[in-house]
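S.K.: Okay, sequence plus prediction incoming.
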Amino acid sequence: MSRCDELGQCSSEPGRITRLYLDEPMRAVHVRLSEWMHQAGLSPHVDNAGNCIGRLRSQTGEKVLLVGSHLDSVPGAGRYDGVLGVLIGVAVSEWLAGCDLPFHFDVMGFSEEEGVRFKMPYLGSAAVAGRFDPEWLLREDDKQTSMREAMASFGLSPDELESCRYTPSEVIGFVEPHLEQGPVLERLEQPVGVVTGIVGQSRLQLAFRGEAGHAGTAPMSGRRDALVAASAFVQTVRDTALSIDGLKATVGSLRVCPNASNVIPGVVELTLDVRHLADDVRRYGVDTLVDAGHSLAEAEHCTFEVLEETAQHSVNADARLMTMLSDTIKECHGGPVLLESGAGHDAAIMGQVFPMAMLFLRHPGGVSHHPDERVELNDVATAIEVLGQYVLRLASDFSQHESA
């Protein structure tokens, strides 16, 4: 917990936690995390995607179990989102001291999950999973720095990202400990739970285009006000999500141009985030909202455009790993809680390539991506014990299968 506090001091903004992909605070995190990994018996290194990875080396096995989460944050974040899962992995390494596992144990500190700096999430886990698209290197941040330039400035080799990749044949599985970021475990008074699956997610960059004009001289009738169309769209997003069971849809960012008090908005660019556990329902929601955008734009004599759309499919947890995690919780604490994840995680990328499981921790208040983010000390202790016992259970099962 004190280590979470210490990493919370690594921020690009005074007074609040903001840590983006390959910024200087991330370098400071790597230094501290590498020290703690070394103390826990792990051999740390930073790969060419900026992931900080520590290995507890097996003397007898060649395959590897991956455990971890992400190190970056949203602007104004809490201390535990992502970071807690990495540090739980380090603590489990200490817990396993003296055990010769039949496989390597790699603690993963993914460099980027939130997608803030380059408007593209899961960069770190995509590289590990072999899903990194080289075209992403051309993306630019708000300061017109390309991803390629950022990697080079950080001391990485963007042309050697293939070196980050783990192959499915060598990976036993990936396990991500993480705050629930929701209220279920708190309501059930349970410290930890097992994730059954991660919802699919669509992220869109949209634009309404009208015509700027003088706020005092342009008649109200006949205006092509892009913000009026965009405002109606925001309300439509909310109403549509309420009308479809389980759908989450959010407009989280708007950029108004020219953004002056006495000028009619000519262009509004905005984001749309749509999520659902069923991919067909999510796609229906996206199609419905895009159609609505065109209709609302036409009503205001504007145009509507989809500038970019990315999507992550829903991912189910691996049945075997999930069952073993449930059995471990039952032995350590009592009956496990099974729940889906409404938030995206690195496990969604890793689960497309490797067997995946997630361990959720109770999140008092359920407030995440915010300084009020909380976790209880005893729940963290429970998670470390559960994950440590889980690794030993996997080791025993692995040895039995290998000998058979």
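M.R.: Alright, I've got the coordinates. Numbering: from 1, shown residues only.

S.K.: drop to CA atoms for contacts and neighbour counts, all remaining ones
M.R.: OK.

S.K.: mind listing what's buried in the host helix or strand of residue 235?
M.R.: Here residue 235, judged by DSSP states H and E, is contained in helix 226-243. For helix 226-243, burial by neighbour count (16 or more other C-alpha atoms under 10 Å) applies to 226, 227, 228, 229, 230, 233, 234, 236, 237, 240, 241.

S.K.: so which two of these are the farthest from each other?
M.R.: Of all pairs drawn from those, the greatest distance, 22.7 Å, lies between 226 and 241 (C-alpha to C-alpha).

S.K.: Quick check: residue 161 vs residue 170, distance?
M.R.: 18 Å (C-alpha to C-alpha, to the nearest Å).

S.K.: Same drill for those two, tell me which one is more crowded.
M.R.: residue 161 (19 against 14; other C-alpha atoms under 10 Å).

S.K.: second one coming, line it up with the first:
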Amino acid sequence: MTTTATTTATGRAATAAARVMARADELGAISARPDALERTHLTPEHRRAADLVGAWMGEAGLAVHEDAAGNLCGRLEGARPGLPAVLLGSHVDTVPDAGRYDGMLGVLLAIEVARGVRPGELPFALEVVAFSDEEGTRFGSALSGSRALAGSWVEDWWGFTDSDGVTMADAFAAYGLDPSRVGEAAREPGSLVAYLEAHIEQGPFLEEADLPLAVVSSIAGARRFALTMTGRAGHAGGTPYERRRDALVGAAELVVEVERIGRSSGVVATVGRLQAFPGGVNVVPGVVELSLDLRAADDAARDAAWVRIEAAAERIAAARSLRFGATETYRADAVACAPWLRDAVRAGIDAAGAPEPLALWSRAGHDAMVVAGVAPVGMLFVRNGNGGVSHSPDEIVAEADVAVALDAFAATVAELAHRFESDDAARVASDEDRTPEDRT
């Protein structure tokens, strides 16, 4: 991207930011519910949103197509047709009762960056993707859109059902997709130079620092467990304390220990669900089921926290004559953003005239963590106001922050173009210094 293109992008940022905000409102109105935003994978609402985003991609000069997994893709060729692409994007599906910016802001910013690029201007192709299913709300298939693109589709998903009993395979067919062709969504090795994702922070740190943008260092390594404490149910009035094997008291003690370990280790440790059985108000609980979600900037810290939690649970169970059990239900290893892309994002933020950014690790999962299987990834965080709340209608971003983010995102692409042009020049110079015999 030339200096002129970058200057143009900077000059149009306010207008573009207003357009992004208005379009986020348009997408936010496409919902399966009249009282809240809910737009899930392969639904009529998904189709309406995809059609709208596709029209915006086309208006920005991109050649648009829908891939075999329902991801919407737009492409702008580089200096010559068929070059590997820098891919920009995020997702358009939502959780129930969602906000208007999670995922959608990244897609809209990517479209605006593409709008400011002339065909043939870059030393690589520029692509925009709107992933179809990041949240996994409908089928429990989180990140399935990006997994299809990365060639890591999970075959077991075809049998997963939604709340109405519809399988994912049937939903694909109803949407106009052929389940047998989902493999065609996978990108060829070497076809992507890098993936860049802009996303709201989904946390309070930028707001607390009064900064609009951050460079993402890594995406959390997460593990989830289904835990049980098993004791013996008994009559609340008739069972003396010294004879109780109260599973709920043991579980409650474990919940407090989970928080203590999380705080002391810097790992995010959460018990989000706890259910006691048989559940009578006058019955000592015999079994308690609870969930555990562990997230950390790196896998070693996450795994060390689990070792401590498991040891604490066994100790509590032994002291109270209980039995502890654990089953791992989910694992996603941490993904580090490529250092050279982190540098490019930081340079883009600096070129946009924004203050020195924070470096933050993402405590939430993102499509980038899957795309990392086929390309280096980088991420830009945008300040999430209102205390950093997300997955909520209270989600909010400021238009001024969107304008700065747009400038920074465009400048990041320009920085990558400059680096690629410099690398090509260096390779040519090196080649010219060699003898014809050396080149063979």
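M.R.: Now that the structure is in, tell me what you want to look at. Every value quoted in this text rests on a predicted model; they were computed, and no experiment measured them.

S.K.: List the contacts of the residue lying farthest from the centre of the first structure.
M.R.: Within the first structure, the residue lying farthest from the chain centre (C-alpha atoms, centre = their mean) is residue 217, at 47.2 Å. By C-alpha atoms under 8 Å, 6 or more residues apart in numbering, the contact list for residue 217 of the first structure is empty.

S.K.: did I read that right, it in a helix?
M.R.: No - Residue 217 of the first structure: not assigned to a helix; according to DSSP: H, G, I helix; E, B strand; the rest coil it is coil.

S.K.: and stretch 24-31 of the second structure, which stretch of the first structure?
M.R.: Counting by TM-score structural alignment, stretch 24-31 of the second structure falls onto residues 4-11 of the first structure.

S.K.: ok, and for that stretch, which residues are buried?
M.R.: In stretch 4-11 of the first structure, counting by 16+ other C-alpha under 10 Å, buried: 4, 7, 8, 9, 10, 11.

S.K.: same thing with stretch 177-185 of the second structure?
M.R.: Quick answer for stretch 177-185 of the second structure (16+ other C-alpha under 10 Å): 177, 179, 182, 183, 185.

S.K.: what does stretch 43-59 of the first structure give?
M.R.: Buried-residue list, stretch 43-59 of the first structure, by 16+ other C-alpha under 10 Å: 43-44, 46-58.

S.K.: Any chance you could list what contacts that stretch?
M.R.: Contacts for stretch 43-59 of the first structure (C-alpha under 8 Å, 6+ apart): 22, 30, 33-34, 37-38, 41-42, 93, 100-111, 123-124, 127, 151, 156-158, 160-161, 163-164.

S.K.: By neighbour count, sort out the buried ones in these.
M.R.: 22, 30, 33-34, 37, 41-42, 93, 101-111, 123-124, 127, 151, 156-158, 161, 164.

S.K.: Among the residues you listed, name the ones in strands.
M.R.: Using DSSP state E, the subset of these located in strands is 104, 105, 106, 107, 108, 109, 110.

S.K.: which residue lines up with the last one in the second structure?
M.R.: Pointing back at residue 110 of the first structure there. Aligned partner of residue 110 of the first structure by TM-score structural alignment: residue 131.

S.K.: does that match really touch residue 88, like I thought?
M.R.: No - Residue 131 of the second structure is beyond contact range of residue 88, at 10.7 Å (criterion: C-alpha atoms under 8 Å).

S.K.: can you pull the contacts of residue 107 of the second structure?
M.R.: Contacts of residue 107 of the second structure by C-alpha under 8 Å, 6+ apart are 88, 89, 90, 91, 92, 128, 129, 130.

S.K.: wait, which of these is closest to residue 299 of the second structure?
M.R.: residue 90 (24.2 Å).

S.K.: Tell me the helices and strands packed up against the longest helix anywhere in the second structure.
M.R.: Ranked by residue count, the top helix of the second structure under DSSP state H comes out as helix 399-432. For helix 399-432 of the second structure, the elements it packs on are helix 3-11, helix 13-28, helix 104-115, helix 339-351, strand 377-382, judged by 3 or more C-alpha pairs under 8 Å, 6 or more residues apart in numbering; DSSP states H and E.

S.K.: Can you tell me the closest non-neighbouring residue to residue 209 of the first structure?
M.R.: In space, and not counting its chain neighbours, residue 209 of the first structure is closest to residue 267: 4.5 Å by C-alpha to C-alpha, 6 or more residues apart in numbering.

S.K.: For that neighbour, give its distance to residue 158 of the first structure.
M.R.: 35 Å.

S.K.: Stretch 37-53 of the first structure maps to which residues in the second structure?
M.R.: Under TM-score structural alignment, the match for stretch 37-53 of the first structure is residues 57-73.

S.K.: so how much does the host helix or strand of residue 311 of the first structure differ from the second structure once superposed?
M.R.: Per DSSP H and E, residue 311 of the first structure falls inside strand 303-312. Its aligned residues in the second structure lie a mean 3.1 Å from strand 303-312 of the first structure after superposition (mean C-alpha distance after the TM-score superposition for the first structure).

S.K.: And the contacts of that strand?
M.R.: Contacts to strand 303-312 of the first structure, defined as C-alpha under 8 Å, 6+ apart, come from residues 200-210, 290, 293-294, 297, 348.

S.K.: helix or strand right after it?
M.R.: strand 315-316.

S.K.: Check the offset of that next one from the chain's centre.
M.R.: Chain-centre distance of strand 315-316 of the first structure: 15 Å, with C-alpha atoms, centre = their mean, to the nearest Å.

S.K.: Give the aligned range of it in the second structure.
M.R.: Taking TM-score structural alignment, strand 315-316 of the first structure hits residues 335-336 over in the second structure.

S.K.: Quick check: the matching stretch compared with the first structure, mean distance?
M.R.: Stretch 335-336 of the second structure sits 1.7 Å off on average (mean C-alpha distance after the TM-score superposition for the first structure).

S.K.: contacts for that stretch?
M.R.: Among residues not part of stretch 335-336 of the second structure, those counted as contacts by C-alpha under 8 Å, 6+ apart are 217, 218, 219, 220, 221, 369, 372.
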